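Asks: Based on what follows, work out the 3D shape:
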Amino acid sequence: MKPAPFDYVQPASLSEAISVLAAHGDAGKILAGGQSLVPAMNFRLARPSILIDINRLPDLSYVRPDGDRLSIGALTRHAAFHRPVVDGPLGLLLSRVVRHIAHYPIRQRGTFGGSLAHADPASEWCLVAATLGADLVVTSVRGERVIGSRDFFRGTFSTALATDELLTEIRLPALSRDWRVGFYEFSRRAGDFALGMALAALRIDNGIIKDARLGIGGVADRAIRLGQLEGRLIGGPASPDVIDAIAREARESITPTGDIHASPEYRRDLIATAVRRALVEAVA
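Replies: Below you'll find the model as predicted:
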């Protein structure tokens, strides 16, 4: 297959990029890594009249600690996270998660911001953002605004981005050294889309869970933060019995989607396993 005809522009600055985007609205698409957009264009599922290639905007590619958060430029490639980008639990978590994203060549081109803007329900970075409560900075000719992850993701391939807005930065909360992290994902083959996954971050003091973040992905139209179960974890012991109980509750708390790859019943059981294994890894 070949894409439908389109125009192409490669802006030399962020201001030029958002000006072109504002001028074309729905007809324009941002090209960063292109690992999702280009196949969609080849199958003519996406038919932009103009591609706005932002790969010459180096100011959008960075990872830097910034007080109580980690700021990530939207153009930062997945491969940047192969090694911890920051000391402590957050750097460890990102380096674990990234190895589940597609295959090595794709991680060399795909971008952190592109993954979030694409909003695939099986995206590992979307799960990280939703579970940790990321803030997303978007820019347009009208200025900047910050959108919390809870409001950013609206469904499958759907976000709060306006047609003239470009995602420019992602801010993840820094996790102090007393946090522990766990991640589990199941796919049929390495590099395939996740059939189910879970992320857990726990702050434990003397065997008692003082704070918790728990989320699941790949089973609904977006990544889901399990806030109610986080509340059940806080104040309790980091014990096998508590972990088993939370895993069972996670299974019953969702109505998963079904497709040719897995039935809703299969995904419900898989989430129980994923939550249990993510929590066990965090406690360990």
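
Asks: C-alpha only now, for contacts and for neighbours.
Replies: Fine.

Asks: Check the offset of the helix or strand R107 falls within from the chain's centre.
Replies: Under the criterion of DSSP states H and E, R107 resides in helix 104-109. In terms of CA atoms, centre = their mean, to the nearest Å, the centre of helix 104-109 is set 16 Å apart from its chain centre.

Asks: I72 belongs to a strand, doesn't it?
Replies: Yes - judged by DSSP: H, G, I helix; E, B strand; the rest coil, I72 forms part of a strand.

Asks: Please give the structure of this sequence too, so both can be compared:
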Amino acid sequence: MQVPAQFEYERATSVGHALELLAKYGPEGRVIAGGHSLIPMMKLRLARPEALIDINELSELSRIEVVGGELRIGALVRHAELLESAEAGRLFPILHDAERVVADPIVRNRGTVGGSLCQADPSEDLSAAFTAVRAEAVVEGVDGTRVVPVREFFTGPYETAVGPGELLVQLRLPIRDGTGSAYAKVGRRAGDWAIAAVGASLRVDGGVVVEAGLGLTAVGASHFVAVEAEDFLHGGPATPERFEEAGAIAAAHCSPAADQRGPADYKRHLVAQLTTRALHRAHDRRAG
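Replies: Have a look, this model is predicted:
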């Protein structure tokens, strides 16, 4: 039987209280909400926190709302709740695309949006989705609140810009007219980590791409972004030929590693195909 090491347990009653507890325990304290990443690591003794700080009662972090031209998603929103949000799906269909392929119903019912992003797994689905739509992460600490672009949020595998004593509290997604989005993924089986996945956001005006966002998962893209392909699309016509070329550029500039999920050249092939597919779908949704 795999059993975690002994730890203290604290239940936060507000964001302020959670920050106080983080300050109390320092680097030996860990926040827990869904726990689907942390608990298995504790059972294997890969993580041995002295204290767990439970934030499940922080209802202020569980809201999905539109405020000031932004879709705001609390860090404690469950995957299932985001998938069930008609407004989120209407404004950003990429979120529903991604949530449908996150793990299984058990994980989606308890796992949280903030927990997924803070885990910063290189194969995580929502990281590429939020990167594609240029979301911003709101991070709160005892010294105040700061806003970090999601494209700067991931500092490395399993590492984020959330510092000691800080808490991710919200994601903010800018709402722009004429924008469509989509997420495309290939995995070995339903609910598995991606072999490769691509999130695309496309804003078109008069047949010209005025903004493109491309997030890549599981293929070694720095900060989950396909910058070169985005730059290629910007200012050009929104045509199938351009989408296909953008896919080739994204594939050429990512750095997939050969592993049990497949060789590097196969993953590059997937990036090219999935980028093209996601761009077509994003464009169709914008037109619709």
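
Asks: picking up where we left off before, just the buried positions in the helix holding R107 of structure 1, please.
Replies: Residues I106, R107, R109 are the ones in helix 104-109 of structure 1 that count as buried (16 or more other CA atoms under 10 Å).

Asks: Same check on stretch 52-63 of structure 1?
Replies: Those would be I52, D53, I54, N55, L57, L60, S61, V63, for stretch 52-63 of structure 1 by 16+ other CA under 10 Å.

Asks: Now do it: distance from first to last residue.
Replies: Start and end residues of stretch 52-63 of structure 1 are separated by 23 Å (CA to CA, to the nearest Å).

Asks: repeat for stretch 187-195 of structure 2
Replies: 5 Å.

Asks: for stretch 36-53 of structure 2, same thing?
Replies: Stretch 36-53 of structure 2: ends 15 Å apart by CA to CA.

Asks: what does stretch 188-200 of structure 1 give?
Replies: Stretch 188-200 of structure 1 end-to-end distance (CA to CA) = 22 Å.

Asks: Which residues does it contact?
Replies: 100-103, 122-123, 127-128, 131, 181-187, 212-219, 261-262, 267, 270-271, 274-275, 278-279, 282 (CA atoms under 8 Å, 6 or more residues apart in numbering).

Asks: Return the distance of that stretch from the chain's centre.
Replies: Worked out by CA atoms, centre = their mean, stretch 188-200 of structure 1 lies 13 Å from the chain centre.

Asks: Just the buried positions in that stretch, please.
Replies: F193, A194, L195, G196, M197, A198, L199, A200.

Asks: same thing with stretch 27-42 of structure 1?
Replies: The neighbour-count check on stretch 27-42 of structure 1 (16+ other CA under 10 Å) flags G28, K29, I30, L31, A32, G33, G34, Q35, S36, L37, V38, M41 as buried.

Asks: quick one: the helices in the stretch 151-284 of structure 1?
Replies: Secondary structure of the stretch 151-284 of structure 1, counting by DSSP state H, counting those that start in this stretch: helices at 227-233, 240-253, 264-283.

Asks: Now distance to G235 of structure 1 too, for the buried residues of helix 104-109 of structure 1, in CSV please.
Replies: As requested, these are exported to CSV (distance: CA to CA, whole Å):
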residue, distance to G235 of structure 1
I106, 41
R107, 39
R109, 42
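
Asks: any idea which of those residues is closest to G91 of structure 1?
Replies: R107 (17.0 Å; CA to CA).

Asks: List the residues that contact the closest one.
Replies: Here R107 of structure 1 is in contact with R77, H78, A79, I101 (criterion: CA under 8 Å, 6+ apart).

Asks: do the same with I72 of structure 1
Replies: S61, Y62, V63, R64, F112, E169, I170, R171.

Asks: What separation is there between the second one and F81 of structure 1?
Replies: Yep, that's Y62 of structure 1 we're talking about. Counting by CA to CA, the gap from Y62 of structure 1 to F81 of structure 1 is 11 Å.

Asks: likewise the third one?
Replies: Taking CA to CA as the criterion, V63 of structure 1 is separated from F81 of structure 1 by 9 Å.

Asks: Likewise for the first one?
Replies: As for S61 of structure 1, its distance to F81 of structure 1 is 13 Å (criterion: CA to CA).

Asks: Check the gap between the residue of structure 1 most remote from its centre and V20 of structure 1 for me.
Replies: Most distant from the centre of structure 1: N206, at 31.4 Å, with distances by CA atoms, centre = their mean. Distance of N206 of structure 1 to V20 of structure 1, given as CA to CA: 55 Å.

Asks: related to what we said a few turns ago, gap between the following helix or strand past the helix holding R107 of structure 1 and the chain center?
Replies: Once helix 104-109 of structure 1 ends, the next helix or strand along the chain (criterion: DSSP H and E) is helix 112-118. Distance of helix 112-118 of structure 1 from its chain centroid, counting by CA atoms, centre = their mean, is 7 Å.
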